[in-house]
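1. here are the coordinates; sequence isn't available:
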């Protein structure tokens, strides 16, 4: 299943209605779908928040962030909780989620890429947690996801400076699983998906479960979930052999 941000004329800038759509898709992925690819149409994955959201009049048809903020910080925080689900829901999706990232993935675009299990990037990729340049903080799940990948010190530095991360640093720090020439991005993602689909479905599902949430487990808990996963797989194989 492929989910495409399809507003290339705006570099796939994001709005609350897009976040609502992302949550709806993430929470209704059909049971037979084993891999979801997140991608952006055009030369950029996503330029992040549509800056019109921060203008006094906002964007027609979208909630006014400044208007909600005028009602007090708690009212806006409660609204943002809903927006966050467009990102965190992908971590709960039973399918493997792969972000295919080309060009700029800025702010909310970076945070969406971080919501995926794996990131395959083109050599022209530019990640940036650029909220600080707008006087904002990352608030769509990006701080925890970034810290899991690069550690707290580097994650803090990236959020404080908003500096861009190119392809070499992305690969070296684990932000990207693979990096390829832009012309090869689609084919590389297809090969990755084919490799995942060639493995037994229950095995892939169990491996995904081993890694999601791994940062919250101690060694003993991780050993337990490993042996329980293996037990389920081998029990299923034994049952198949007897039938």
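-> Here it is on my side, so go on. None of the values given here were measured: they were computed from a predicted structure.

2. please make it C-alpha for all contacts and neighbour counts, starting now.
-> Fine.

3. how about stretch 232-243: buried residues?
-> Across stretch 232-243, burial judged by 16 or more other C-alpha atoms under 10 Å covers no residue at all.

4. make that stretch 4-24, sorry
-> 5-6, 8, 11-16, 18-20, 22-23.

5. next, the one to line up against it:
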């Protein structure tokens, strides 16, 4: 899933994030291979901007990282007293009142939330390290295709922090509470074969085949009618929080909308 296809249009290229559009397919590339795609507040704002810049025609978004690693997590500069230039350091954030601290973290989280919008399907193509914020970014996507060398790790707890970039909910949903707790608290690496076995990765392929596998998956996702995909994603996303009976009602309502639309009777 290269980002330099002749048919692709570059929509955004800033702060280590590049967004390209090719018809109904968008590719978001973490483009700072020299730092293993380490993350920063500037990168998070660029990711948020990428989500807002998606044309309505886009149906599938692929997230990839250039170089040997998907993302090695938060840039270590964040842990220095000065932090990032022009950004509040961790110490500055801690000194602020509760509302200010909450607002800063909420802004950072926005980079991780739009991937689960019901109008797009998102795929993370993961190679090498996906650590901390990198792991959470992969978890933000609907689906994950991993290269055989992929390694996932949630290292926040070992640093005295918690995973706060929206990764805890999908992690528990995918692997269950007990395994999620063990992965987070130990900070250990989950290698690609285990990731596939426990449901973190939908597919594991040799590294040389990662782009092709993601391209094939994107093509399969694009084959179904868009409105049916949107309704199905919304149904499945809400299933965990609904009771069995509530899900039955939701299914009937969604199917009613689809039948009316197919009959030309929609709004």
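-> Received it, and whenever you're ready, just let me know what you need. Keep in mind that this is a model prediction, so the values were computed, not measured.

6. any chance you could compute the TM-score here?
-> The TM-score (TM-score structural alignment, normalised by the length of the first structure) is 0.94; 240 aligned residues with a C-alpha RMSD of 1.5 Å.

7. got TSV for the buried residues of stretch 4-24 of the first structure, with distance to residue 125 of the first structure and secondary structure too?
-> Converted to TSV, the buried residues of stretch 4-24 of the first structure look like this (distance: C-alpha to C-alpha, whole Å; DSSP: H, G, I helix; E, B strand; the rest coil):
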residue	distance to residue 125 of the first structure	secondary structure
5	16	strand
6	18	coil
8	16	helix
11	14	coil
12	15	coil
13	16	coil
14	18	strand
15	22	coil
16	24	helix
18	22	helix
19	22	helix
20	26	helix
22	22	helix
23	25	helix
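
8. next, format those as TSV and append distance to residue 241 of the first structure.
-> Formatted as TSV, those follow (distance: C-alpha to C-alpha, whole Å):
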residue	distance to residue 241 of the first structure
5	45
6	47
8	51
11	53
12	50
13	52
14	50
15	51
16	50
18	47
19	45
20	45
22	41
23	40
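
9. which one of those residues is nearest to residue 212 of the first structure?
-> residue 23 (18.5 Å; C-alpha to C-alpha).

10. now do the contacts for that closest one.
-> By C-alpha atoms under 8 Å, 6 or more residues apart in numbering, the contact list for residue 23 of the first structure reads 85-87, 89-90.

11. from those, pick the one nearest residue 169 of the first structure.
-> Each of those was scored against residue 169 of the first structure by C-alpha to C-alpha, and residue 87 proved nearest at 23.6 Å.

12. thought that closest one was touching residue 24?
-> No - contact between residue 87 of the first structure and residue 24 fails when scored by C-alpha atoms under 8 Å: they sit 10.8 Å apart.

13. ok, which stretches of the first structure are helices?
-> Here the first structure has its helices, by DSSP state H, at 16-26, 65-69, 73-88, 108-114, 142-150, 152-161, 167-173, 185-198, 201-211, 219-242.

14. highest mean neighbour count out of these?
-> Among the helices of the first structure, helix 108-114 has the highest mean neighbour count (mean count of other C-alpha atoms under 10 Å), at a mean of 27.

15. so where is that one in the second structure?
-> Mapped onto the second structure using TM-score structural alignment, helix 108-114 of the first structure covers residues 133-139.

16. kindly report the same for stretch 153-171 of the first structure.
-> Using TM-score structural alignment, stretch 153-171 of the first structure lines up with residues 178-196 of the second structure.

17. ok, residues contacting that stretch?
-> 146-158, 168, 171-172, 201-204.

18. now do the aligned residue in the second structure for residue 128 of the first structure against residue 138 of the second structure, distance only.
-> Residue 128 of the first structure maps onto residue 153 in the second structure when the alignment is built from TM-score structural alignment. Distance of residue 153 of the second structure to residue 138 of the second structure, given as C-alpha to C-alpha, to the nearest Å: 11 Å.

19. give me the common contacts of those two.
-> With C-alpha under 8 Å, 6+ apart as the test, residue 153 of the second structure and residue 138 both reach residue 130.

20. which ones are touching residue 129 of the second structure?
-> By C-alpha under 8 Å, 6+ apart, the contact set of residue 129 of the second structure is 68-72, 150-152.

21. change it to 10 Å
-> By C-alpha atoms under 10 Å, 6 or more residues apart in numbering, the contact list for residue 129 of the second structure reads 36-37, 68-73, 135, 149-153, 189, 191.

22. swap in residue 65 of the second structure?
-> By C-alpha under 10 Å, 6+ apart, the contact list for residue 65 of the second structure reads 16-17, 28-33, 36-37, 71, 124-128, 130, 134.

23. could you report the distance from it to residue 233 of the second structure?
-> Residue 65 of the second structure is 25 Å from residue 233 of the second structure, where distance means C-alpha to C-alpha.

24. what does residue 256 of the second structure give?
-> 16 Å.

25. is it correct that the match of residue 128 of the first structure is in contact with residue 132?
-> Yes - at 6.1 Å, residue 153 of the second structure and residue 132 qualify as touching, with contact defined as C-alpha atoms under 10 Å.

26. these two: which is more packed in?
-> More neighbours surround residue 132 than the other of residue 153 of the second structure and residue 132, with 27 against 23 (other C-alpha atoms under 10 Å).

27. the more buried one contacts residue 151, correct?
-> No - assessed by C-alpha under 10 Å, residue 132 of the second structure is found out of contact with residue 151, at 11.1 Å.

28. what do these two both touch?
-> In contact with both residue 132 of the second structure and residue 151: residue 72, using C-alpha under 10 Å, 6+ apart.

29. hang on, the earlier thing: need the helices of the first structure in JSON lines with distance to residue 35 of the first structure, can you?
-> Listed next are those as JSON lines, based on distance: least, C-alpha to C-alpha, whole Å:
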{"stretch": "helix 16-26", "distance to residue 35 of the first structure": "12"}
{"stretch": "helix 65-69", "distance to residue 35 of the first structure": "34"}
{"stretch": "helix 73-88", "distance to residue 35 of the first structure": "17"}
{"stretch": "helix 108-114", "distance to residue 35 of the first structure": "15"}
{"stretch": "helix 142-150", "distance to residue 35 of the first structure": "20"}
{"stretch": "helix 152-161", "distance to residue 35 of the first structure": "28"}
{"stretch": "helix 167-173", "distance to residue 35 of the first structure": "22"}
{"stretch": "helix 185-198", "distance to residue 35 of the first structure": "7"}
{"stretch": "helix 201-211", "distance to residue 35 of the first structure": "10"}
{"stretch": "helix 219-242", "distance to residue 35 of the first structure": "20"}
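
30. lovely, talk soon.
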